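A.B. asks: Just need the structure, nothing else, for what follows:
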Amino acid sequence: MYDNLKSLGITNPDEIDRYSLRQEANNDILKIYFQKDKGEFFAKSVKFKYPRQRKNRCRRRRGPGI
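C.D. replies: Below you'll find the model as predicted:
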């Protein structure tokens, strides 16, 4: 059911507490935070860095008289 998360190495998606997605230079950063266990000060997290995808935009050429 969670094939994409499993491919990232996340075996128990029910333990995910929250996530953040941000841009850093030419990269997108996905950070996933897991639920804290009792007595832990900080939540465990994992970070994934993906290169930004470039979008090719078609430019319309305007001919004479347009």
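A.B. asks: CA only for contacts and neighbour counts going forward, please
C.D. replies: Will do.
A.B. asks: Am I right that residue 44 is in contact with residue 37?
C.D. replies: No. If you go by C-alpha atoms under 8 Å, residue 44 and residue 37 don't touch, sitting 9.1 Å apart.
A.B. asks: neighbour count winner among those two?
C.D. replies: Using other C-alpha atoms under 10 Å as the criterion, residue 44 and residue 37 rank with residue 44 on top: 14 against 10.
A.B. asks: give the contact list for the residue sitting nearest the centre point of the chain.
C.D. replies: Closest residue to the average C-alpha location of the chain: residue 30 at 3.3 Å, with C-alpha atoms, centre = their mean. By C-alpha atoms under 8 Å, 6 or more residues apart in numbering, residue 30 lies in contact with 19, 20, 21, 22, 47, 48, 49.
A.B. asks: run this one through as well so I can compare:
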Amino acid sequence: MSVNYPSLHEMGIQNPEDISRYSLQNVNDVDILRVVYKRQKGSLLPHSKKFRFARSKRMVVADSGTNSTEILSEISPFLNKVIDELHQVVELKHTHQEHKAIILDEINRLEEEVHTRMTYIKSLVDKLD
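C.D. replies: Presented below is the predicted three-dimensional model:
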């Protein structure tokens, strides 16, 4: 299977058919790719894995009249290939309803993370009294 997905293989993903979904976010000019696997109950393999990709920077002319320049950060060309391969793997597996459930699951995870972080910050404020 890795012959069909050379970029995933290069990242160390040996069984792309085990991938359930993926997400991508940008934090401080670093793209963070989270790959989620479908695992059998009791499996010792990780449920998800994160990969970090530095963004490439390039200088462009922002205003040709004043000759001012601007630095743009762009997604890595390798990461673009990886995302194309992940899209092929995942799109074949999910129906519209499954995509909806995945998005709702991501929203729930985000809400839990925000709630946990807010509770922690409030406890820090309480300690200041």
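A.B. asks: what's the helix or strand for the counterpart of the residue nearest to the centre of the first structure in the second structure?
C.D. replies: Aligned against the second structure by TM-score structural alignment, residue 30 of the first structure finds its counterpart in residue 33. Using DSSP states H and E, the element containing residue 33 of the second structure is strand 30-37.
A.B. asks: Likewise for residue 42 of the second structure?
C.D. replies: Here residue 42 of the second structure is assigned to no helix or strand, by DSSP H and E.
A.B. asks: Equivalent analysis for residue 80 of the second structure, please.
C.D. replies: Counting by DSSP H and E, residue 80 of the second structure is part of helix 77-91.
A.B. asks: Which other helices and strands does that helix contact?
C.D. replies: Contact here means 3 or more C-alpha pairs under 8 Å, 6 or more residues apart in numbering; DSSP states H and E; on that basis helix 77-91 of the second structure packs against helix 6-10, strand 19-27.
A.B. asks: what span of the first structure lines up against that helix?
C.D. replies: Taking TM-score structural alignment, helix 77-91 of the second structure hits no residues over in the first structure.
A.B. asks: List the buried residues in that helix.
C.D. replies: 79, 82, 83, 85, 86, 89, 90 (16 or more other C-alpha atoms under 10 Å).
A.B. asks: Might you report the residue contacts of residue 23 of the first structure?
C.D. replies: residue 29.
A.B. asks: nope, residue 89 of the second structure is what I meant
C.D. replies: 16, 17, 19.
A.B. asks: ok, so of the residues you listed, who is nearest residue 118 of the second structure?
C.D. replies: Residue 118 of the second structure has its nearest neighbour among the contacts of residue 89 of the second structure in residue 19, at 31.6 Å by C-alpha to C-alpha.
A.B. asks: now for that closest one: what does it line up with in the first structure?
C.D. replies: Under TM-score structural alignment, residue 19 of the second structure pairs with residue 16 in the first structure.
A.B. asks: what sits against the closest residue to residue 52 of the first structure other than its chain neighbours?
C.D. replies: Once flanking residues are discounted, residue 52 of the first structure sits nearest to residue 27: 4.8 Å by C-alpha to C-alpha, 6 or more residues apart in numbering. Counting by C-alpha under 8 Å, 6+ apart, residue 27 of the first structure makes contact with 49, 50, 51, 52.
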